Structures are given as C-alpha cells and as structure tokens.
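Student: Need the 3D shape of this:
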Amino acid sequence: MSAPEIALPGFDLSAFVEATLAEDLGGAADAARDLTATACLPADARLKAVLDSRDRVVVAGLPLAAAFFRRLDPACAIHMLVADGDEVAAGTDLMTVEGNARALLAAERSALNTLQHLTGIATLTRRYVEAIEGTEATLLDTRKTLPGLRHLEKYAVRMGGGQNHRMGLWDAPMVKDNHIAAAGGITPAVAACKAAGLSDITVEVDRIDQIEPAIAAGADRLLLDNMPPPVLREAVALVAGRVPTEASGGVNLDSIRAIAETGVSHISVGRLTQSAPAADVGMDYLE
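Tutor: Next up is the predicted model:
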C-alpha cells in the first residue's frame, strides 16, 4: 500500500520535516550537504531499503518517515507493509523505500528518529491500555511532552489506544493547586473561571475534604491527585457519579490496575510521553 496522509490538525508537518532535516544537514534540507553520501555515491545512484522493527512494537509514525524521504526525493517509491496502530512482531518489515541513494541516506536518520520515538510511545501506551482492560477506566495522556512535538506524541498515544487529554492550556480549563492557592481557594478559582465564560472545568484536589467544596463550586470534573488506591476508592464513593473522576500522579504499569479498579473514570499518565523508550527500528539496504 502507498504511504497514507496523516491528519494532525494544528501541526505544520512540512515545517517540521524541513526544520528537522535542516538541523541534520547544517542549515538546509539539501541532500548535497550530506558529506559522506555525496563523496561515496554518484549523483544518480539508486537505493532500495527496508525499515524493519527489531522488537515487538505498536507502530506509529510511518507516514512521517515517508514525508522525510519524499522531501529529499519527491519521486521515491514507498510501499507500506503495515499501518500505524498495528502491533507487529520482532523482525517485521514495516515499509520499503526506493529512490535516489544520496537523498534517501540523507533523510534516513531524521525518518528513523521520528519513527522510533513515536513507535516507542505507542508501544508503551498499548501496555498501559492492556493493563486496565476490563475496567471502566479510560487512559489519558498529559501535557508532559517534548517541546515542539506535542501533536506528534499525542498522535502516537492515539495509535497505542489511549486518548488525548487537553492539547494545551488553550483548549480546556484545569484549576490546579497553584491556581487555587493564588486565587484564594477552590470556590473563588472556579467562580472566576465561570465568570470568564469557561465550561467543562476540571478541578485538582489532593485531599478528600476538598471534594465537596469543588463540586459545590461547580467543578465539572475532578482530578484526584496523588491519592493511593484506598483513598481513591473513598473519593469515588463520595463523588458518587456526580462528576467524572480522573486519577493522576505517580501512575506506572505496576500500579495502574489497582488504580483502575477503584472505579475512577479516567487515569492520566505522564510517562506515556515523558518516559517512553525509543523503539528499535532500523533501515537496511536491499539487494
């Protein structure tokens, strides 16, 4: 199958590809700036290569990898062997690319860096999704992303089966502990948000005694921060379904099942984007 288009609203993919290649090529997305490939290979040399996974992974970022190759060789032939979101075994071929050798080698590292990073996030996300399977909890990501890569990293979370939380500070209000402290309490903080015309307001609470004041103030959702499972269970019982509840803080693969079984509706995990190891994906020459 040919390389599909990738939908990333609000993200300038062309600019990202241009800037990433320019970083590796000394200021311009120009294959002629690759000293080694230019010295070793004739200008018309051809190359066919395969991108393959060395581990069991959930794939994310193949269309992005294709975009790097196409930027330096618009005529290159790309054949996708799997799709983003697929879980594949170690040794699986992901895609082939054929075209100008200098161009493809100049784009190789940028393509692989992006594919490895996003595939690592998707793979880790899938492990978390599997860990809470059968519960009522939904897995969410956070804003703990690498600067400039948020749209891509949140795309990878979706490929792994997780859901995106807010994209940033602009698309959903969340009243956190520092907002509460600066505003003089939960009630004035929420009241100020409502006066500003905001809706779907999440309020962070880290103590049981904050739950009723938050709901009474008009919170539409509660973020239960850094509460161990016994406290979370108590909090969920107290909320009694009046608003959705989100557990957050210190969640890992060892603890997430117990957290999900407390009855919270959502669990947000910063580790999905903050700590996912890169997947082992390589590019190899094909005879």
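
Student: Please make it C-alpha for all contacts and neighbour counts, starting now.
Tutor: Noted.

Student: Could you measure from whatever residue is furthest in space from the centre of the chain over to Arg257?
Tutor: Counting by C-alpha atoms, centre = their mean, the extreme residue of the chain relative to its mean C-alpha position is Pro42, 39.4 Å from that point. Look at Pro42 and Arg257: by C-alpha to C-alpha, to the nearest Å, they are 57 Å apart.

Student: And for Val50?
Tutor: Here Val50 is placed at a distance of 38 Å from Arg257 (C-alpha to C-alpha).

Student: and what of Arg158?
Tutor: Computed with C-alpha to C-alpha, the distance linking Arg158 and Arg257 is 20 Å.

Student: ditto for Gln274
Tutor: Between Gln274 and Arg257 the distance, using C-alpha to C-alpha, works out to 20 Å.

Student: Over to Glu133?
Tutor: Distance, Glu133 to Arg257, by C-alpha to C-alpha: 9 Å.

Student: between these two, who's got more neighbours?
Tutor: Arg257 (21 against 12; other C-alpha atoms under 10 Å).

Student: buried residues in the helix or strand containing Leu47?
Tutor: Assignment of secondary structure by DSSP states H and E places Leu47 within strand 46-53. Judged by neighbour count (16 or more other C-alpha atoms under 10 Å), strand 46-53 contains these buried residues: Leu47, Lys48, Ala49, Val50, Leu51, Asp52, Ser53.

Student: just stretch 97-113 next, same as before
Tutor: Within stretch 97-113, the residues that qualify as buried are 97-113, counting by 16+ other C-alpha under 10 Å.

Student: Sort out for me which of these are in strands.
Tutor: When these are checked against strands using DSSP state E, the ones located there are Val97, Glu98, Gly99, Asn100.

Student: Please identify which of those is nearest to His266.
Tutor: Using C-alpha to C-alpha, the shortest approach to His266 within those belongs to Val97, at 40.5 Å.

Student: I have a second one here; can you model it like the first so I can compare?
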Amino acid sequence: MTFSLDRFDLDAFVRATLAEDLGGEGDITSQAVIPADALFEGVMDSRDPIVVAGLPIAEAFFRALDPDVAIERLVGEGQSVPAATDLLRLRGKARAMLTAERSALNTVQHLSGIATMTRAYVDAIGGTGATLLDTRKTLPGLRVLEKYATRMGGAENHRMGLWDAAMIKDNHVAVAGSVGEAVRRAVAAGIERIIVEVDRIDQIEPALAAGATHLLLDNMGPPMLREAVALVAGRVPTEASGGVRLDTIRAIAETGVSYVSVGRLTQSAPAADIGLDFAAV
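Tutor: Purely as a prediction, here's the structure:
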C-alpha cells in the first residue's frame, strides 16, 4: 500500500530516524540477547480512545529493517477507535521488530495524539459553518507529518510554510508603514494569496481596499469578531486566531467567521497511549 505526502520523503525520514537511534553501533541489546533467527508476532493497540494517524509510517519502519515482515493493518487512518482496539498485527524477525519498535510507536503516538485533539476541536464547532485550521507551530522537520495528522482529525491546513501564501503581520506593517502599504507591496510582487492579520476594526477596510484575500482577526473577542464579520460582509474569508481553547472555540465559531485557527493542535497535543506487545513464535 503506497503512502506519500507532498514535500515529504518517507524513506529518508525512516532512514534518518533509525540512524539517530542506532548511532552507528546498532541495537546492541537485541543483538546480544535475541538470536538472529528468532521470530516475533506483535500487536499494536490503543490504550485510550483515539483518532488514528501514522500507521503507514510505522509500517515503513518495520519494513525498512525486515522487508519480509507480514503486517496487517486493522483500522484506517483518521478512524475513531475505542480503548483496547488493535491497530496493527505483525509477524517477522524479532531483532528487526525490537529495533524499529520505539521509532514506530513514537510516530503513531505523536500523530494520533494530534489527530485526537483535532477531532475534539472539530466536534466542538460542528454545525457552526466554521472550519478548523492548523498553524505553522510545528516541530522542525515534522511539519508535513503533523499537518497530515490534523487532516486525519478533520481540520484543514493553513499555510504549509512561508512559500505558499503571504501573511502580513504587525512587524511587516511596522516596516511598511501601514496595513494598506504592506498589502500593496504584496500585490505588486504578484502574490495571489495575501493573508492579513488585523487586531483592530479600523485596519479592515484599508487591508481590503489594497487587495487582501483573507483576513486573520487576531485576539478578538466574540463581540469584536461579530462586528468584523459584519463589516467584511463576505468579501473575503475571515479567520479567528489567538488563544483559542476547546472551551472557547464554539463561541468564537458562532460569530460567523469562516475559519478558526488553533496552534495548540500541533504545539501542545499529548501523545496518544499506544502500546506494542510481542510474543515469540
């Protein structure tokens, strides 16, 4: 089963991760204790209710060390499962399984944790018409995977990086001299997607007049958000951002904004409790 993500090299990720763990010396414990011809069967399972993300990457770790390993995926990516659900069943070389175990588990735990938190936020704004977005608050080197996990949880991706949309923030405005001038410079540069962060109502019209295609309404409470949405009147998408929590997101979404972005999805999600138990064959 092929797994690929844009701008992500799965093979290179697996090689680098295993190399970091092996340190050039190998898995000295397994080499000393486990016979080279020993076989294991194993089951990866969830200990808590989770939204699953990362199983294809876990499989890639095991296959990298044992190309003949038999793997049965028991659930789908993005699937909500209860506690005590079996996720993967494996059978193959014991040394390879033990060597790959931590890298595989770390990845699935981290990505499933993100997907699980994301689903909670998606559910919290159900029926409001607003869409949940992630942010660029990701761990270096893991952005593509973490943003994949938010999609598995039901969110949409914001900018993937600095390259796919302009986002004009207060520091850009300070240098340019005004919101309008900053936007005009982005338009003159030929940029199609121009997101403008505003934290005051009086910045909205100058941003729109200059050519903003998306307004990020930063750290505004629900009353100000409603005022901003009414002023924009559907001319461009609106996005509420800044300090959004699970207990506040619904009130924010109900103001009529198009999007709500939440940095904590990738910045603060706890790892899912997932285990992997082996038995000798």
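
Student: Quick one: end-to-end distance for stretch 49-59 of the first structure.
Tutor: The first residue of stretch 49-59 of the first structure is 18 Å away from its last residue (C-alpha to C-alpha).

Student: What of stretch 131-147 of the first structure?
Tutor: End-to-end distance of stretch 131-147 of the first structure (C-alpha to C-alpha): 28 Å.

Student: How far does that stretch sit from its chain's centre?
Tutor: The offset between the C-alpha centroid of stretch 131-147 of the first structure and the centroid of the whole chain comes to 10 Å, using C-alpha atoms, centre = their mean, to the nearest Å.

Student: Can you find the partner of Ala64 of the second structure in the first structure?
Tutor: When the first structure is aligned by TM-score structural alignment, the residue opposite Ala64 of the second structure is Arg71.

Student: With the flanking residues excluded, which residue is spatially nearest to the counterpart of Asp170 of the second structure in the first structure?
Tutor: For Asp170 of the second structure, the equivalent position in the first structure is taken to be Asp177, counting by TM-score structural alignment. Distances taken as C-alpha to C-alpha, 6 or more residues apart in numbering put Glu204 closest to Asp177 of the first structure, at 6.5 Å, once the chain neighbours are dropped.

Student: would that neighbour count as being in a helix?
Tutor: No. Using DSSP: H, G, I helix; E, B strand; the rest coil, the assignment for Glu204 of the first structure is strand, not a helix.

Student: who's in contact with the equivalent of it over in the second structure?
Tutor: Structural correspondence for Glu204 of the first structure with respect to the second structure (TM-score structural alignment): Glu197. Glu197 of the second structure makes contacts with Met167, Ile168, Lys169, Asp170, Leu215, Leu216, Leu217, Asp218, as judged by C-alpha atoms under 8 Å, 6 or more residues apart in numbering.

Student: wait, isn't the third one in contact with Val196?
Tutor: Yes. Taking contact to mean C-alpha atoms under 8 Å, the distance of 6.5 Å between Lys169 of the second structure and Val196 places them in contact.

Student: about what we covered before: what separation do you get for the match of Glu204 of the first structure and Gly242 of the second structure?
Tutor: Shown here: Glu197 of the second structure relative to Gly242 of the second structure, a distance of 11 Å by C-alpha to C-alpha.

Student: which residues do these two both contact?
Tutor: Residues touching both Glu197 of the second structure and Gly242 (C-alpha under 8 Å, 6+ apart): Asp218.

Student: any idea where the strands of the stretch 1-150 of the second structure begin and end?
Tutor: Using DSSP state E, counting those that start in this stretch, the strands found in the stretch 1-150 of the second structure span residues 39-46, 50-51, 70-73, 80-81, 86-93, 131-133.

Student: want to try CSV for these, with distance to Val229 of the second structure as columns?
Tutor: As requested, the strands of the stretch 1-150 of the second structure are arranged in CSV below (distance: least, C-alpha to C-alpha, whole Å):
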stretch, distance to Val229 of the second structure
strand 39-46, 42
strand 50-51, 33
strand 70-73, 45
strand 80-81, 34
strand 86-93, 43
strand 131-133, 15
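
Student: closest one to Arg185 of the second structure among those?
Tutor: Using C-alpha to C-alpha as the measure, strand 131-133 is the one of the strands of the stretch 1-150 of the second structure that comes nearest Arg185 of the second structure, at 26.3 Å.

Student: in the first structure, what residues pair with the closest one?
Tutor: Following TM-score structural alignment, the aligned partner range for strand 131-133 of the second structure in the first structure is 138-140.

Student: quick one: what's aligned to Ser265 of the first structure in the second structure?
Tutor: Per TM-score structural alignment, Ser265 of the first structure is aligned with Ser258.

Student: All the helices of the stretch 1-150 of the first structure, in order from the start?
Tutor: Counting by DSSP state H, counting those that start in this stretch, the stretch 1-150 of the first structure forms helices over residues 13-24, 35-40, 62-72, 101-131, 150-159, given from the N-terminal end onward.

Student: which one of the ones you listed lies closest to Glu261 of the first structure?
Tutor: Comparing these by their distance to Glu261 of the first structure (C-alpha to C-alpha), the top pick is helix 101-131, with 10.9 Å.
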